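Student: What follows is a predicted structure for the sequence shown.
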Amino acid sequence: MDFPAEQLQTFKAVIDAGTLERAARQLNITASAVSQRLKALEKRSGSVLFIRSRPIRTTGSGDVLLRLAREIQMLSTEAHRALGLDPTTDQVSRRTDLSIAVNADSLASWFAPVLDGLAAQDVMNCEILRHDQSHSTELLRSGQVMGAVTTKSTPVQGCSSVYLGTMRYRAMASPGFVDRWLAGADPETELALAPMVSFDRSDDLQRALRRRIVGGRAPEPPVEHFVPDSRVYVAAVAASLGWGMIPEIQDPRDGSLVCINQAWTSEVRLYWQRWKVPSHALDLLTGLVLDAAWTAGLRPER
């Protein structure tokens, strides 16, 4: 069974826009026409494809067709470019639209050269979604992104996976904070009581280290602050808000932070997963990501 391209692209437009009305304006058709195309696509697929929330969300079946719609649009754009055709419709862009997921610490450290490479090319529009590296494969699976920096080595179905390298984190704090909370007389008890800084509520680096060192002896959770910005996070630890796990690559090395204990480290292995579909733009982007990671010295196994 074939799915009409017009229906697929309308479905994609609705998911990207978040509402039927906004998608209708972008497609220059009525909201009623959008609704009719979606009903026809659902009837053809025999599945409910989306949930009418704000923004509209895909179902599991919708994820499958969303990915198909993105693949078709990407391949169509690249076919036009390869044939030297000048796109004349809104459905075919001059550039390939690519969306990728990258974790905050990577964005704040080794990923910057990728942006230089993007600025030097004229083949893609790239949307970067900041997403936790432990869960970014969910976006690949749903078709929301075509590539992702992730901790998952096993490729999502229809994707390839390559090892980028390892980000090493060290438990660090300001010298003043160490003097007050972590002087070293009883490291385990001190760590159990010391305030800590986490990125957000899904960030388990600090808690995992605390569990490893303290075990179940802590009487109660310590004060925990949340700072959801990688650069400001480092500044918050340097300001003595608490101790935190700092990527080696983000260590300011100016004396504002000191290592609490040389053994209190964690390593996060990173992988680049991308769709397997043949795409010049996706190949180019993959090369930029790999070069940036390797140039930053993430200790790749080459």
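Tutor: Cool, the structure landed.

Student: rest of the way, CA atoms for contacts and neighbours
Tutor: Fine.

Student: Now Arg70: which helix or strand?
Tutor: Per DSSP states H and E: Arg70 is located in helix 60-82.

Student: Which positions within that helix qualify as buried?
Tutor: Neighbour-count burial for helix 60-82 flags 61-63, 65-71, 73-78, 80-81 (criterion: 16 or more other CA atoms under 10 Å).

Student: Show me what that helix packs onto, helices and strands only.
Tutor: Counting contacts by 3 or more CA pairs under 8 Å, 6 or more residues apart in numbering; DSSP states H and E, helix 60-82 packs against helix 5-17, strand 96-102, helix 137-142.

Student: hmm, 6 Å instead?
Tutor: With contacts defined as 3 or more CA pairs under 6 Å, 6 or more residues apart in numbering; DSSP states H and E, the packing partners of helix 60-82 are helix 5-17.

Student: Please compute how far the next helix or strand after the helix it packs on lies from its chain's middle.
Tutor: Sequence-wise, the next helix or strand downstream of helix 5-17 (DSSP H and E) is helix 20-27. Distance, stretch centre to chain centre, for helix 20-27: 27 Å (CA atoms, centre = their mean, to the nearest Å).

Student: what about versus this one:
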Amino acid sequence: MIDYPAFEAVFAIDQEGSFERAARRLGVTPSAISHRVRSLEERIGAIVLVRGSPCRATEAGRRICRHMERLRLIEADLAATDPAAVGGGGPRRATVRIVVNSDSLATWLMPALATIAGRPDRLLDIAIEDQDHARDWLERGETDAAVTASPKPAAACDVHPLGALRYRATASPDFVAAHFPGGVTREALAKAPCLVFNRKDALQDRWMDDRFAARLQPPSHRLPSTTGFVEASLSGIGWGLNPEPLVAGHLASGALVELVPGTPVDTDLYWQVSRSTAFLLEDLTRAIRAAARAALFQTT
């Protein structure tokens, strides 16, 4: 039988970061919440929380937290159709955890998220991850939905094609004049500083491979910010693959130029959602698919 008071304690501590704040949230004493957690750990033979500042759930604890998150979603769904079933106070807010890439968040995704965040029974927990690696979160059971670059479904997930986000290899005119005086060649690219989001970012490599069939290793600035990428390009810090929606105006004005005109990189995106909770996230799935149809390149 599930010890829900103990599960509630683990969930609250992981969200609040300390036993004291979790105790205030649940309306109990810190000693009471500590007893619940200690009893649970003794019963299951595993540590569920890393005590620290802040406290965080272990792998065993994260499974408990995921269960509680899904329970909140079920309560919210029930309250929408049968408010009396959850009592006069209504359901507790449900947190929807999704994993998205930073470029989608900065370009087309926010209107879809706004439709969900506007619901009184929902909160968002958004994790940023490269689209090539977001599927791993689903495989590990750390999220119920993600924007990924993989059409291959994660275990027990449904896949919805969204369209393609287009990127342009861009830099400032002064940067191009300084680093590519004789044109954009393999030799010049190997020396010109480029921008990368983080170690997982392979877009620049993909563009160089597509254009020049070469695996070059230019000096790279790491900059984990979509808008920062654009600003760095405008400032002449380096060249990089920027989402077309964010640089179209700069290209039109001449503040940025395309390194090799007419050589975009299209990244196909997919919405993957766990079948176990898909029915609870139908409104989010509809909103994301609608936003993608309006903003992304549709290949079919």
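Tutor: Okay, I see it. Not measured: the values here are computed from a predicted model.

Student: on that earlier part again, quick check: the helix holding Arg70 of structure 1 compared with structure 2, mean distance?
Tutor: Superposing on structure 2 places helix 60-82 of structure 1 at an average distance of 2.2 Å from its equivalents, by mean CA distance after the TM-score superposition for structure 1.

Student: neighbours around Val265 of structure 2, how many?
Tutor: Residues lying near Val265 of structure 2 (other CA atoms under 10 Å) number 21.

Student: what sits against it?
Tutor: Applying CA atoms under 6 Å, 6 or more residues apart in numbering to Val265 of structure 2 gives the contacts 166-167.

Student: how far away is it from Glu244 of structure 2?
Tutor: 10 Å (CA to CA, to the nearest Å).

Student: Mind listing the shared neighbours of those two?
Tutor: Common neighbours of Val265 of structure 2 and Glu244, using CA under 6 Å, 6+ apart, are 166-167.

Student: From Ile74 of structure 2, how far off is the residue nearest to Ala6 of structure 2 when sequence neighbours are not counted?
Tutor: Excluding the flanking residues, the one nearest Ala6 of structure 2 by CA to CA, 6 or more residues apart in numbering is Arg36, at 5.0 Å. In this view, Arg36 of structure 2 and Ile74 of structure 2 are 24 Å apart by CA to CA.

Student: What of Ala248 of structure 2?
Tutor: For Ala248 of structure 2, the distance to Ile74 of structure 2 - CA to CA - is 42 Å.

Student: residues contacting the closest residue in space to Arg275 of structure 2 that isn't next to it in sequence?
Tutor: Using CA to CA, 6+ apart and skipping residues adjacent in sequence, the residue nearest Arg275 of structure 2 is Cys157, 5.2 Å away. Counting by CA under 6 Å, 6+ apart, Cys157 of structure 2 touches 273-275.

Student: What does Cys157 of structure 2 correspond to in structure 1?
Tutor: With TM-score structural alignment as the criterion, Cys157 of structure 2 lines up with Cys159 in structure 1.

Student: As a check, name the ranges of all strands in the stretch 101-250 of structure 1.
Tutor: For the stretch 101-250 of structure 1, the strands defined by DSSP state E, counting those that start in this stretch cover 124-130, 147-150, 159-173, 196-198, 224-226, 244-247.

Student: quick one: Ile128 of structure 2 and Asp103 touch, right?
Tutor: No. Using CA atoms under 6 Å, Ile128 of structure 2 makes no contact with Asp103, being 9.6 Å away.

Student: Compare the two and say which is more crowded by neighbours.
Tutor: Asp103 (22 against 16).

Student: And for the more buried one, nearest residue in space, chain neighbours not counted?
Tutor: For Asp103 of structure 2, ignoring the flanking residues on the chain, the nearest one in space by CA to CA, 6+ apart is Thr226 at 5.8 Å.

Student: Tell me which residue lies farthest from the centre of structure 2.
Tutor: In structure 2, Gly182 marks the outermost C-alpha relative to the chain mean, sitting 39.7 Å out by CA atoms, centre = their mean.

Student: any idea how far that residue is from Gly238 of structure 2?
Tutor: 17 Å.

Student: Ok, Ala134 of structure 2 next?
Tutor: With CA to CA as the criterion, Ala134 of structure 2 and Gly238 of structure 2 are 27 Å apart.

Student: With Pro30 of structure 2 instead?
Tutor: Counting by CA to CA, the gap from Pro30 of structure 2 to Gly238 of structure 2 is 52 Å.

Student: related to what we said a few turns ago, and the residue nearest to Asp103 of structure 2, how many neighbours?
Tutor: Using other CA under 10 Å, Thr226 of structure 2 is surrounded by 20 other residues.

Student: Can you tell me what it aligns to in structure 1?
Tutor: If you follow Thr226 of structure 2 across to structure 1 using TM-score structural alignment, you land on Ser230.

Student: And Ala190 of structure 2, by the same measure?
Tutor: Aligning on TM-score structural alignment places Ala190 of structure 2 opposite Ala192 in structure 1.

Student: What is the burial count for that match?
Tutor: Neighbour tally, Ala192 of structure 1, other CA under 10 Å: 22.
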